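>>> Quick one, what's the 3D model for this:
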Amino acid sequence: MEEGRLWVMDSGQASPCLDLGRITRSLADAMIVNQVDLVVIEGMGRVIHTNLHAKFKCDVLKVAVIKNRWLARRFGEEEDTFPVVFQFERKMVL
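I've put the predicted structure just below:
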């Protein structure tokens, strides 16, 4: 972080459903100015559920603990444990 190579910024949203179409102007500007090459989406199940199939122009890491039984079953979890989503995707080639 001291070298300015890693930035941590929030989306500016209060909802557990991350709507990537509604990020703050400051976040959008920072991503463009700094030529972001990795986005990390981190949260509970809902943030991943709404963005699991989202595609990006940069690499993305999707990380979540699924605490909803219905959603956990959609990920194939049959036990009473909370599955973890840890998914790295390369940038979308245009």
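
>>> drop to CA atoms for contacts and neighbour counts, all remaining ones
Fine.

>>> what about A72, neighbour count?
For A72, the count of nearby residues is 21 (other CA atoms under 10 Å).

>>> buried ones in the helix or strand it falls within?
The secondary structure element spanning A72 is helix 69-74 (assigned by DSSP states H and E). Within helix 69-74, the residues that qualify as buried by neighbour count (16 or more other CA atoms under 10 Å) are 69, 71-72.

>>> One more, please, to line up against the first structure:
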Amino acid sequence: MRWIFEQGGVNLGRVDSTTTDTLVRLGKPVNPSQMKRGDLVFFDTYKVNGHVGVYLGDGRVLHDGSTHGVWINDMNHFRKVFKGVVRRVVE
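From the prediction side, this is the model:
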């Protein structure tokens, strides 16, 4: 996530301290019905807010997985683990 935002000139923090735990505290909370392209979306995978992606719009999210690398999924793929945690770090 840090690299993606850095490409757009947005610094999300130091490399050694950019984790899902720090990212979920950035920006402002957004209602899932108001998500916009570029918002961070969090999923309760191995822990609460254990996985993060970037919302791309049209119900799609870009994320990095340990088995597939960087890829795009439909938000429906995460329906069981998406609890509505969204953060907007860029207006």
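
>>> How alike are these chains, TM-score-wise?
Here the superposed chains carry a TM-score of 0.32, computed using TM-score structural alignment, normalised by the length of structure 2; 55 aligned residues with a CA RMSD of 4.6 Å.

>>> Reformat the buried residues of helix 69-74 of structure 1 as JSON lines; add distance to E42 of structure 1.
Putting the buried residues of helix 69-74 of structure 1 into JSON lines (distance: CA to CA, whole Å) gives the following:
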{"residue": "R69", "distance to E42 of structure 1": "19"}
{"residue": "L71", "distance to E42 of structure 1": "16"}
{"residue": "A72", "distance to E42 of structure 1": "16"}
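
>>> Nearest to H49 of structure 1, out of the residues you listed: which one, please.
Using CA to CA, L71 is the member of those that sits closest to H49 of structure 1, with 7.8 Å.

>>> ok, the closest one to V33 of structure 1 distance?
When CA to CA, to the nearest Å is applied, the distance between L71 of structure 1 and V33 of structure 1 equals 36 Å.

>>> neighbours around L23 of structure 2, how many?
By the other CA under 10 Å criterion, the neighbourhood of L23 of structure 2 contains 21 residues.

>>> correction: I41 of structure 1
Around I41 of structure 1 there are 18 other residues, counting by other CA under 10 Å.

>>> Alright, that wraps it up for me.
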